[in-house]
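Trainee: This is the structure alone, sequence omitted:
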């Protein structure tokens, strides 16, 4: 995977607060202090990355995400995600310092965690697609996690999927959530990112970043192409259909591309900005 993005003109990709910056920014960004950062890992199913302490959600991060802690302030930590370089404030209680080797990812829309390798027991937690886990042993159809509990082995993968479109389709019915990145709620760029990264393709977190990252293509559209509007992205399933998480229905749906272009334009949310084709050679780390 490419190194986390650094862009000192974009707060979302700048690993610095008003007090502290990563050592790599010394000479590029003036701050009172610099740090090498402290490794951490998300220890809850999903957590918000906020633009300021206690503020609005920019994006979310999923269980097992590797993070670099840049500053701790009260009950909050400012972090940068290894996955895509996204930065923000996260509640410190969600972070763990135990970093066992990651062996698998959750490859289904979601899975349950059980106290033992027994599907009849009450679940003790849940994980969403993209969660990164460390499996320590298997027993029957279950895998034991280093973090505790057992999950169905069939819900885990050690290798990337071959088709991002299939991953996107598996998330049909997920409710829309601004900044969401999980089965519990997802937005347009979250759906695109989850689907591409699950297929081993590096992808930034927000739609404007995605549009700036991938090369322009003309029709006919191919499966996996990304289609853009101001502040919105969809994924082509073929030359005529697309899938996206949209506030239009507050969920993930499949639409005819030309019909969607006309509807979005008529609603004042256009114009259509064209298509981009993700680079399948820019591999995201997996698992």
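Mentor: That came in fine, so what should we check first? Keep in mind it's a predicted model, so treat the numbers as computed, not measured. Numbering: from 1, shown residues only.

Trainee: rest of the way, CA atoms for contacts and neighbours
Mentor: Will do.

Trainee: Determine the set of other helices and strands touching the longest strand belonging to the chain.
Mentor: In the chain, assigned by DSSP state E, the strand with the most residues is strand 66-73. Applying 3 or more Cα pairs under 8 Å, 6 or more residues apart in numbering; DSSP states H and E, we find strand 66-73 packed against strand 20-22, strand 38-42, strand 76-81.

Trainee: next up, a second structure to put side by side with the first:
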């Protein structure tokens, strides 16, 4: 019996499926979807249209999606960034097309109501948020970017689209230290283990799948524990950590409920009673 495609990355239901799955899965009809973008600072993506359902992942301000269906105030969408599929409230979407010109490059920032740090913050922004900049100004020596919505963001907190924060994704991951752990979280306000990997790599121009099992299956190449160096990944069942050096890991974890630094040997011993030994090691 042929296994069905991964529902996290493939949109299909008995009544509807994405056009790319025509001939692969059976559905009453197939759609290409319509473009939209995330208008909330962070939007939770859920496996069903129900606010009590757990969060699978999150989409960030300005990220693009394809809307496959709308019903009862919910939208069924697929992320353009990593292909993740799920449901979010329609109110989290904007329909107008705006090409992103900049990306937030610090873990957290604010969109102010005007080009001045003393004006009220309109909303918070996570690293990775996509911005459409239409102008700029300077107040008391600080440069601000003016967004299409009229808000202002500190220019020094942003990069132009296509620019990166350097080559060392581990240094980006370390900037999240003490950020709260959040199951399914994918923002500077709270994130899980695999999102730490994905976001840190994204800011250096690299791509990574969203979930730890996806990363363990195909991100980089397998290596042996004895070969671990900075930037390598350690996997347990349902968990991933980044090697900061040959003995130390960075990981978002449920033990400290934060992004934390920990010795690899200590982590293996602590995690082992619940999740057994590491399942593998990979070099991205």
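Mentor: The structure has been received and is ready for your questions. Worth saying up front: this structure is predicted, and the values here are computed from it rather than measured.

Trainee: Would you pull the TM-score for this pair?
Mentor: TM-score for the superposed chains, counting by TM-score structural alignment, normalised by the length of structure 2: 0.92, backed by 271 aligned residues with a Cα RMSD of 1.3 Å.

Trainee: sorry, back to before: include mean neighbour count when you put the helices and strands packed on strand 66-73 of structure 1 into CSV, please.
Mentor: Below are these laid out as CSV (neighbours: other Cα atoms under 10 Å):
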stretch, mean neighbour count
strand 20-22, 22
strand 38-42, 20
strand 76-81, 24
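
Trainee: Output those in TSV, with distance to residue 122 of structure 1 appended to each entry.
Mentor: Formatted as TSV, those follow (distance: least, Cα to Cα, whole Å):
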stretch	distance to residue 122 of structure 1
strand 20-22	43
strand 38-42	24
strand 76-81	32
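
Trainee: Which of those sits closest to residue 272 of structure 1?
Mentor: Nearest of those to residue 272 of structure 1, taken as Cα to Cα: strand 76-81 at 30.4 Å.

Trainee: which residues make contact with the helix or strand following the closest one from outside it?
Mentor: Per DSSP states H and E, the first helix or strand lying C-terminal to strand 76-81 of structure 1 is strand 87-91. Applying Cα atoms under 8 Å, 6 or more residues apart in numbering, the contact partners of strand 87-91 of structure 1 are 11-15, 47-53, 58, 75-81.

Trainee: rewinding a little: okay, the angle between the longest strand of structure 1 and strand 76-81?
Mentor: 150 degrees (axes from the mean of the first three to the mean of the last three Cα atoms, to 10 degrees).

Trainee: Structure 2: matching residues for strand 66-73 of structure 1?
Mentor: Under TM-score structural alignment, strand 66-73 of structure 1 corresponds to residues 64-71 of structure 2.

Trainee: One more: stretch 165-172 of structure 1?
Mentor: Counting by TM-score structural alignment, stretch 165-172 of structure 1 corresponds to residues 170-177.

Trainee: quick one: buried residues of that stretch?
Mentor: 170, 172-174, 176 (16 or more other Cα atoms under 10 Å).

Trainee: Now for the aligned partner of residue 223 of structure 2 in structure 1: which residues touch it?
Mentor: Residue correspondence to structure 1 (TM-score structural alignment): residue 223 of structure 2 is matched to residue 217. Contact partners of residue 217 of structure 1, counting by Cα under 8 Å, 6+ apart, are 274-277.

Trainee: again, only this time at 10 Å
Mentor: Residue 217 of structure 1 sits next to 225-227, 274-278 when contact means Cα atoms under 10 Å, 6 or more residues apart in numbering.

Trainee: and the residues you listed, which are buried?
Mentor: Looks like the contacts of residue 217 of structure 1 have 225-227, 275-278 buried, using 16+ other Cα under 10 Å.

Trainee: farthest-separated two in those residues?
Mentor: 227 and 278 (10.9 Å).
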